[in-house]
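J.: Quick check, what structure comes out for this input:
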Amino acid sequence: METMASTASSASPATKAGIEPISDRVLPIMIALCIAGFIGMFCDTALNIALSDLMESLRVSASTVQWLTTGYLLTLGVLVPVSSFLMQWFTTRQLFTFSLAISIVGGVVAALSAGFSLLLIGRILQAVGIGILLPLIFNTILVIFPPERRGQALGTMGLVIMFAPSAGPTLAGLTIEYLSWNYIFWFTIPFLLVSLFVGIRYMQNISKITKPKIDVPSILLSTIGFGGIVFGFSHAGEGDGGWSDPVVIASLLIGVVSLLIFCFRQNALKQPMLNLQVFQYPMFVVGLLSVFLCFMIIMSTMLIFPMYFQGALAKTAMAAGLILLPGGIVNGLLAPVMGILYDKFGPRWLVIPGFLLICIVLWTMSGFDVDTSIGFIIGLHVLLMIGISMVMSPAQTNGLNQLPSHLHPDGTAFMNTLQ
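T.: Alright, predicted model coming up:
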């Protein structure tokens, strides 16, 4: 794995594109992005630990309350792939403002909801915001920072985005213990407002608006393809049918076929919605798969561990969140450190040992039972997060650095779609 700084000049791509230089705005822009990214990822996992309370307070079944997660993921699966297209139609400032505004509206709707339907609407509105925001965050960093500083910049963002899913269950557990689940949403509103105001004051357009032709079939195929796969995976966890459920099989089949047709169509278009040329860069593909695996592990632990702690070990929601907190803190603190090490040494000496550590820890975790000590669980979770921090940010930075600047929106869209 070797970095290829030659793929981009050390000068700001924004400057080369003729866009107003923003060197004096980099710090406030990063602050706005970090706050928004943290809250977006916090909302992704914070509600998981409250599902039992929601079933009781809203008087809904487990299969119904699951739609708070399924609906959220479906919306992300539909929106994130079209983010590259949106960045070519709307300015960075417009997209950032809209994503924050719709996230705030979604948070208020969810916080005020007294029934399941309104809460689901609030969650979907939040997903619309984060679906636009996440790819925008990474594309903005790629534009405002030269290649030799991207490792540190993406590492700093990794501190925020990786700490948020880990902090979500802990903060949500504390909230449920002393207040109610509604406050999980209320607490996010002030941070989103701060990010929105800072963004309105300092955010500038950092991408070239080309307004490519809207290809409706591509949007429909993308929506059916990614939506079908996300729904299939989500529905497989509901009921007793699992992966053999006809609905799951049909959903996955329709999703895969739609994506295949989508790919053929993108190759045939002069202005594709998602440019598949990114897959001509081998190190981008390696980075893409590495990030996908790491994020899958992170989100799996955020879902499975709380159920294991509360169901098998009879811990409270707050205790379950606190058990996960040390690993989340370590992962967050190491993210910028790994970014600096990547800028200095490259990805090889981080990614390979990181994957080895992850494999060893996951194999050991497969032996967890009701007699496993809490200290041992915390120690292994910390080691797992160390391994992930060694892989995720360096692999992501190395993969995106391989792409020429005009493919950065497509690269970030693919990475965020798989996540």
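J.: Every contact and neighbour count from this point should use C-alpha atoms.
T.: Fine.
J.: Which strands or helices does the helix or strand containing Arg201 pack on?
T.: Per DSSP states H and E: Arg201 is located in helix 188-202. Packing partners of helix 188-202 (3 or more Cα pairs under 8 Å, 6 or more residues apart in numbering; DSSP states H and E): helix 26-46, helix 92-112.
J.: run the last query once more with 6 Å
T.: On a contact count with 3 or more Cα pairs under 6 Å, 6 or more residues apart in numbering; DSSP states H and E, helix 188-202 meets helix 26-46.
J.: And the next helix or strand past the helix it packs on?
T.: Downstream of helix 26-46, the next assigned helix or strand under DSSP H and E is helix 51-58.
J.: for that next one, which positions count as buried?
T.: Under the neighbour-count criterion of 16 or more other Cα atoms under 10 Å, helix 51-58 has 51, 54-55 buried.
J.: Reformat those as CSV; add distance to Met390.
T.: Formatted as CSV, these follow (distance: Cα to Cα, whole Å):
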residue, distance to Met390
Leu51, 32
Leu54, 36
Met55, 38
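J.: and which of those residues is nearest to Thr364?
T.: For the buried residues of helix 51-58, the minimum distance to Thr364 (Cα to Cα) is 28.2 Å, reached by Leu51.
J.: and that closest one, how far is that from Leu324?
T.: Leu51 is 18 Å from Leu324, where distance means Cα to Cα, to the nearest Å.
J.: Tell me how far stretch 143-162 lies from the chain's centre.
T.: Relative to the centre of its chain, stretch 143-162 is centred 15 Å away, using Cα atoms, centre = their mean, to the nearest Å.
J.: Can you report how many residues lie near the closest residue to Val248 other than its chain neighbours?
T.: In this structure, Val248 finds its nearest non-sequential neighbour in Gly232, 4.6 Å apart by Cα to Cα, 6 or more residues apart in numbering. For Gly232, the neighbour count with other Cα atoms under 10 Å is 25.
J.: so which strand or helix has Gly232?
T.: helix 216-235.
J.: same deal with Leu341?
T.: helix 317-345.
J.: buried residues in that helix?
T.: For helix 317-345, a neighbour-count test (16+ other Cα under 10 Å) marks 317-343 as buried.
J.: list the helices and strands it packs on?
T.: Contacts defined by 3+ Cα pairs under 6 Å, 6+ apart place helix 317-345 against helix 147-178, helix 374-401.
J.: Please generate a structure for the following sequence too, so the two can be compared:
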Amino acid sequence: MGNVTLAISVAPALGPAVSGLILQVGSWRMLFVVVLPIAALVTLFGMRKVENISEPQVSSIDWLSVSVAALGFGGLVYGLSLLGESGGKVGLGIGIVVAGVAAIVVFVIRQLKLQRTGVPLMDLRTLGHRAYGLSLALISIGFLAMLGSMILLPLYLQNMRGLSPLETGLLVMPGGLAMGLLGPTVGKMFDRFGSRPLVLPGSIGIVIALGGFTQVSMTMPYWQVLGLHALLMVSLAATFTPVFTLGMGALPPHLYSHGSSMLGTLQQVAAAFGTALVVTVMTARAGHLVADGVDAAAAELSGMKLAFGVAAALALVTIAVAAKLPRRIAAAGAQDGGAADQPTGS
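T.: Predicted structure coming up:
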């Protein structure tokens, strides 16, 4: 899991620097032109080289569940993004958010019904395993905080401080590389010490870093920005690898696929939700201050501070969750009820 964390963390760390270099010499459309052949090669080599090590099982896809999930989670994120826009879209945004929540409720009810026949799109019995549920909550909040900061920092550095896209990418690259390169080391430390000595300090570090970003100003030294970002990334590294391992290890084999898909889904939803949330908070705060006669730059800076503050407040939840995590996978299995391990079918 440490090696997996390295792979999925180094790429996003290099992304801003590579994107900044592309934007220095070409249009933003070039970003997609560069990614297209890479995606094609990944697809080609993946189909040829990745081996199926699991036992195929006869199953089916409930397309109603797929549609309701897309409408629910998509509506929730899109509606939230509308709340920060001007032009009288607040009412529309609230309506879409309510509709999205209603669709998610329908999705949950549908899965509970399908569980009785043994073919749910997403088996919610994974949530009956306490360690997995706690891990899922912590990872979701962690991704929300990470992606929220990743969208706010470039806005601050480029719009407020006047850095180029390349300079911005280079400034945030050390923290991302540290997060990725620490993955294998954190994995070994997890094997030796368990989860809590890593995840609890990591959660505290996330809150401290986001709290530090609430103090951004037009004169904050760049070394402080780099240091806070590095602290955030290192804290996330200390959190993600143990929590990924602990959460999936708490599940019985027949729920691995559902646990993995739920983890991946909520990662993406949390990332999108975090981006929409911080931008909405920042835009709403800045718009309110501008309407009161405050200078546009000062209003945007105040909005960024508030957005970082909201992210820090949400990250406080990770400390409480980390304190409840078992130290090791064996302990997680002992805490979960035996009934939750048994599949129920028709």
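J.: picking up where we left off before, in the second structure, what stretch matches the helix or strand following the helix holding Leu341 of the first structure?
T.: Once the chain leaves helix 317-345 of the first structure, the next helix or strand it forms, by DSSP H and E, is helix 348-365. Following TM-score structural alignment, the aligned partner range for helix 348-365 of the first structure in the second structure is 196-213.
J.: how big is the offset of the matching stretch relative to the first structure?
T.: With mean Cα distance after the TM-score superposition for the first structure, stretch 196-213 of the second structure departs from the first structure by a mean of 1.0 Å once superposed.
J.: contact partners of that stretch?
T.: 228, 232, 235, 238-239, 312, 315, 318-319, 322, 327 (Cα atoms under 6 Å, 6 or more residues apart in numbering).
J.: buried sites along it?
T.: Buried-residue list, stretch 196-213 of the second structure, by 16+ other Cα under 10 Å: 196-200, 202-213.
J.: Could you give the residue range in the first structure aligned to stretch 311-320 of the second structure?
T.: Counting by TM-score structural alignment, stretch 311-320 of the second structure falls onto no part of the first structure.
J.: Could you list the buried residues of that stretch?
T.: Buried, per 16+ other Cα under 10 Å, within stretch 311-320 of the second structure: 311-312, 315-319.
J.: Adding distance to Leu36 of the second structure and secondary structure, write those residues out as a markdown table.
T.: Below are those laid out as a markdown table (distance: Cα to Cα, whole Å; DSSP: H, G, I helix; E, B strand; the rest coil):
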| residue | distance to Leu36 of the second structure | secondary structure |
| --- | --- | --- |
| Ala311 | 33 | helix |
| Ala312 | 36 | helix |
| Ala315 | 35 | helix |
| Leu316 | 39 | helix |
| Val317 | 38 | helix |
| Thr318 | 36 | helix |
| Ile319 | 40 | helix |
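J.: Same list, those, but as CSV with distance to Asp123 of the second structure please.
T.: Supplementary listing: these in CSV, determined by distance: Cα to Cα, whole Å:
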residue, distance to Asp123 of the second structure
Ala311, 30
Ala312, 31
Ala315, 27
Leu316, 29
Val317, 25
Thr318, 24
Ile319, 27
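J.: out of those residues, which one sits closest to Leu144 of the second structure?
T.: Ala311 (7.9 Å).
J.: contacting residues around that closest one?
T.: Counting by Cα under 6 Å, 6+ apart, Ala311 of the second structure touches Ala145.
J.: The residue mapped onto Val101 of the second structure from the first structure: helix or strand, and which one exactly?
T.: Using TM-score structural alignment, the equivalent of Val101 of the second structure in the first structure is Val256. Assigned by DSSP H and E, Val256 of the first structure belongs to helix 246-268.
J.: Just list what that helix packs against, helices and strands only.
T.: helix 216-235.
J.: how about Gly46 of the second structure, what's its partner in the first structure?
T.: Using TM-score structural alignment, Gly46 of the second structure pairs with Gly199 in the first structure.
J.: Next, count neighbours for the closest residue to its match other than its chain neighbours.
T.: Excluding the flanking residues, the one nearest Gly199 of the first structure by Cα to Cα, 6+ apart is Ala32, at 5.8 Å. Ala32 of the first structure: 25 surrounding residues under other Cα under 10 Å.
J.: Hmm, Ser195 and Ala32 of the first structure touching each other?
T.: Yes. Ala32 of the first structure is within contact range of Ser195, at 4.5 Å (criterion: Cα atoms under 6 Å).
J.: intersection of neighbour lists for the two?
T.: Common contacts of Ala32 of the first structure and Ser195, defined by Cα under 6 Å, 6+ apart, are absent altogether.
J.: quick one: secondary structure of Leu163 of the second structure?
T.: coil (DSSP: H, G, I helix; E, B strand; the rest coil).
J.: Could you check how many residues crowd around Leu100 of the first structure?
T.: Neighbours around Leu100 of the first structure, by other Cα under 10 Å: 26.
J.: and it, what pairs with it in the second structure?
T.: Aligned partner of Leu100 of the first structure by TM-score structural alignment: none.
J.: Identify the residues contacting Leu100 of the first structure.
T.: If you count contacts by Cα under 6 Å, 6+ apart, Leu100 of the first structure has them with Leu196.
J.: separation between it and Tyr308 of the first structure?
T.: Distance from Leu100 of the first structure to Tyr308 of the first structure, counting by Cα to Cα: 34 Å.
J.: do Gly339 of the first structure as well
T.: 33 Å.
J.: ok, back up a step: out of the buried residues of stretch 311-320 of the second structure, who's nearest Ser60 of the second structure?
T.: So of those, ranked by how close each gets to Ser60 of the second structure (Cα to Cα), first place is Thr318, at 36.0 Å.
J.: How many residues are close by Gly74 of the second structure?
T.: 20.
J.: Trace it over to the first structure, please.
T.: Aligned partner of Gly74 of the second structure by TM-score structural alignment: Gly227.
J.: residues contacting that match?
T.: Under the criterion of Cα under 6 Å, 6+ apart, the neighbours of Gly227 of the first structure are 74, 77-78.
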